[in-house]
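[1] Have a look at this fold, sequence not included:
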């Protein structure tokens, strides 16, 4: 028997959240059939079988949601701007809740994690979602531990969560590899011109971090100095002197105003400066490290791996 994969659609869904996994499973099915193995029966479904309007002019035909008591291999929950309305649709959430015990696995993509959380599938679990919505999800679902960095996470034995948009393709390829083997997944990845295993986490793809502004002028002036000259020493004593405060009082006020300790803020500003220079210049990594205040290329490398999950050289190859 073929494995039934249901890709759930709703108004305002992100098209690639649906089409990406759909194409991976469909391509893997063709590979499996050609090699005498069991493939996938991939279907787009929606409440009442309504056509899925992605909000960008692309509409997808859909079949009605099947009986949730029938066994199913994989349920894919995509995200997108319409997720907020979809999570308040009782017909959809009740179906997700009812079908999950009968599915071998439930997969969320991007903000589709909100649908899984709304159905109670992520309580007590670690989950990921699009980096831009991770903080909001953590506030709205305190029973879920939200990790914004991984490309995808096995949140429970039966539930997987993928990060933003194209990460659904990464997860689908991984699931195909589990089902059909590395050769099948590699063949699909090669056809889609994709990594089978993408280097690094999704944080590396985020836009440069917005730096929060303090309300107090002395703290804002310290921030501006750090950002204008990230390569300077910026010791706590020096920063406190600029703000005309004692080091202890400065650290307390800065943390309260900005939301993180001065040392962490300096490191984040330096990381952003190094990111831009890796993207925009051909300068050696050692020179960038020195210019941005890291001192050595090894210190820069360790910082990049810790914060972005990727080395400076690999980051440059991807984004330069």
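    It's in. On a predicted model such as this, the values are computed, not experimentally measured, just so you know. Residues are numbered from 1 along each chain as shown.
[2] Please make it C-alpha for all contacts and neighbour counts, starting now.
    Noted.
[3] Give me the buried positions along the host helix or strand of residue 316.
    Using DSSP states H and E, the element containing residue 316 is helix 312-319. Buried residues in helix 312-319, defined by neighbour count with 16 or more other C-alpha atoms under 10 Å: 312, 315, 316.
[4] next one: stretch 125-144
    In stretch 125-144, counting by 16+ other C-alpha under 10 Å, buried: 125-134, 137-138, 141, 144.
[5] Redo those as TSV? Include secondary structure.
    Formatted as TSV, the buried residues of stretch 125-144 follow (DSSP: H, G, I helix; E, B strand; the rest coil):
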residue	secondary structure
125	coil
126	strand
127	strand
128	coil
129	coil
130	coil
131	helix
132	helix
133	helix
134	helix
137	helix
138	helix
141	coil
144	coil
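[6] how much space between the residue nearest the centre of the chain and residue 79?
    Geometric centre of the chain, nearest residue: residue 163, 2.9 Å, by C-alpha atoms, centre = their mean. Separation of residue 163 from residue 79 (C-alpha to C-alpha, to the nearest Å): 10 Å.
[7] helix or strand for the nearest residue in space to residue 104 that is not next to it in sequence, which one?
    Spatially, and ignoring its direct neighbours in sequence, residue 104 is nearest to residue 73 (4.9 Å; C-alpha to C-alpha, 6 or more residues apart in numbering). For residue 73, the host element (DSSP H and E) is strand 72-77.
[8] So which elements touch the next helix or strand after that strand?
    Note on strand 72-77: by DSSP H and E, the next helix or strand toward the C-terminus is helix 83-86. Contact here means 3 or more C-alpha pairs under 8 Å, 6 or more residues apart in numbering; DSSP states H and E; on that basis helix 83-86 packs against helix 112-118.
[9] next up, a second structure to put side by side with the first:
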């Protein structure tokens, strides 16, 4: 049995508890309980989040034990600094755990406890610079979904905690159980820890269903040429109308948007697989590995092999 303990402070962010469903579904996939989950706080009793119902918690003591301690974040870790007593308690408990995890801005609590010193870590992109300034001994990587550095795990903001939880399930129970859990959660894909916090689809943010439909078509046919005429037909517009509407809604030309989606898909494939770069290039619409490398350098500032190496470190 793997015990997961959540360390909560008053005013915690409710999204930090959402990944408990990952462990529930992992138990169901196994057909038997493997994970147990308990919520803790300094005093115990009911604890209120920033929004939503109060949560019943157990009182923390120096003898409290968990295999994994999870520290959810708060909306503003600068305006709501961690309680020194909670920091001290975490410092005492972490050495007895298999893992200690900072979810979103929960990384600030781990940092204040000295658990991130000399380690790689991430947090919500909006507070990454502040974390780095406050704790210069941490190698803060603001553009990562989650990072594993020994027994310390940290995740980016909000939904990235689901990706981290799936990575934990994969580590504990194997890739097949993690895949089944992701499928139950209707997650399009399990994102690797090294993947960027910023999604190309979210960045484009089309305002109409027809352009959204075009982008979904692009993502499903990246290996094909994808000319303007084909995309205009998907949108039920003339090529000239389509190009004008696409730029107006996304702020990018169709060609630039397609390259961004291709690069995002190629990066994920590089990080999560051992496919040769020739295969990665072909399946994502690049002419060859040289074309992929040129686009990768232009888009990410590093060659594909460096991204593969970094993705393996993050995993």
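    Here it is on my side, so go on. Values in this document were obtained by computation on a predicted structure and should not be read as measured data.
[10] In the second structure, what stretch matches the strand holding residue 73 of the first structure?
    Using TM-score structural alignment, strand 72-77 of the first structure corresponds to residues 66-71 of the second structure.
[11] Is the equivalent of residue 115 of the second structure over in the first structure part of a helix or strand, or is it coil?
    Counting by TM-score structural alignment, residue 115 of the second structure lines up with residue 121 in the first structure. Three-state assignment for residue 121 of the first structure (three-state DSSP): coil.
[12] so residue 121 of the first structure sits right up against residue 159, yeah?
    Yes - contact criterion C-alpha atoms under 8 Å: residue 121 of the first structure and residue 159 qualify, at 7.4 Å.
[13] Skipping its backbone neighbours, what lies nearest the residue nearest to the centre of the first structure in space?
    residue 129 (4.3 Å).
[14] now that neighbour: how far from residue 5 of the first structure?
    Remark: distance between residue 129 of the first structure and residue 5 of the first structure (C-alpha to C-alpha) = 21 Å.
[15] Next: residue 122 of the first structure.
    As for residue 122 of the first structure, its distance to residue 5 of the first structure is 20 Å (criterion: C-alpha to C-alpha).
[16] about what we covered before: and the helix holding residue 316 of the first structure, what other elements does it pack with?
    Taking 3+ C-alpha pairs under 8 Å, 6+ apart as contact, the helices and strands that helix 312-319 of the first structure lies on are helix 262-280, helix 297-308.
[17] Pick the most buried one from these.
    Highest mean neighbour count of those: helix 262-280, a mean of 19 (counted as mean count of other C-alpha atoms under 10 Å).
[18] Can you name the element that comes right after it?
    As assigned by DSSP H and E, the chain's next helix or strand after helix 262-280 of the first structure is helix 285-291.
[19] list the buried ones in that next one?
    285, 286, 288, 289, 290, 291.
[20] What is it packed up against?
    When contacts are defined as 3+ C-alpha pairs under 8 Å, 6+ apart, helix 285-291 of the first structure packs onto helix 262-280, helix 297-308.
[21] what distance separates it from the middle of the whole chain?
    The chain centroid and the centroid of helix 285-291 of the first structure are separated by 29 Å under C-alpha atoms, centre = their mean, to the nearest Å.
[22] counterpart of residue 54 of the first structure in the second structure?
    Per TM-score structural alignment, the equivalent position to residue 54 of the first structure in the second structure is residue 49.
[23] just to revisit the earlier point, so the residue nearest to residue 163 of the first structure makes contact with residue 110?
    Yes - assessed by C-alpha under 8 Å, residue 129 of the first structure is found in contact with residue 110 at 4.9 Å.
[24] Name the residues contacting each of the two.
    Here residue 129 of the first structure and residue 110 have 161, 162, 163, 164 as joint contacts, going by C-alpha atoms under 8 Å, 6 or more residues apart in numbering.
[25] Give the equivalent position in the second structure for the first one.
    Right, residue 161 of the first structure. Match for residue 161 of the first structure (TM-score structural alignment): residue 154.
[26] Check for me that its match belongs to a strand.
    Yes - Residue 154 of the second structure: assigned to a strand according to three-state DSSP.
[27] who touches it in this structure?
    Per C-alpha under 8 Å, 6+ apart, neighbours of residue 154 of the second structure: 101, 102, 103, 104, 107, 121, 122, 123, 146, 147, 148.
[28] So what's the residue count around the nearest residue to residue 126 of the first structure once chain neighbours are set aside?
    Once flanking residues are discounted, residue 126 of the first structure sits nearest to residue 145: 4.6 Å by C-alpha to C-alpha, 6+ apart. By other C-alpha atoms under 10 Å, 18 other residues sit near residue 145 of the first structure.
[29] Residue 145 of the first structure pairs with which position in the second structure?
    Using TM-score structural alignment, residue 145 of the first structure sits opposite residue 139 in the second structure.
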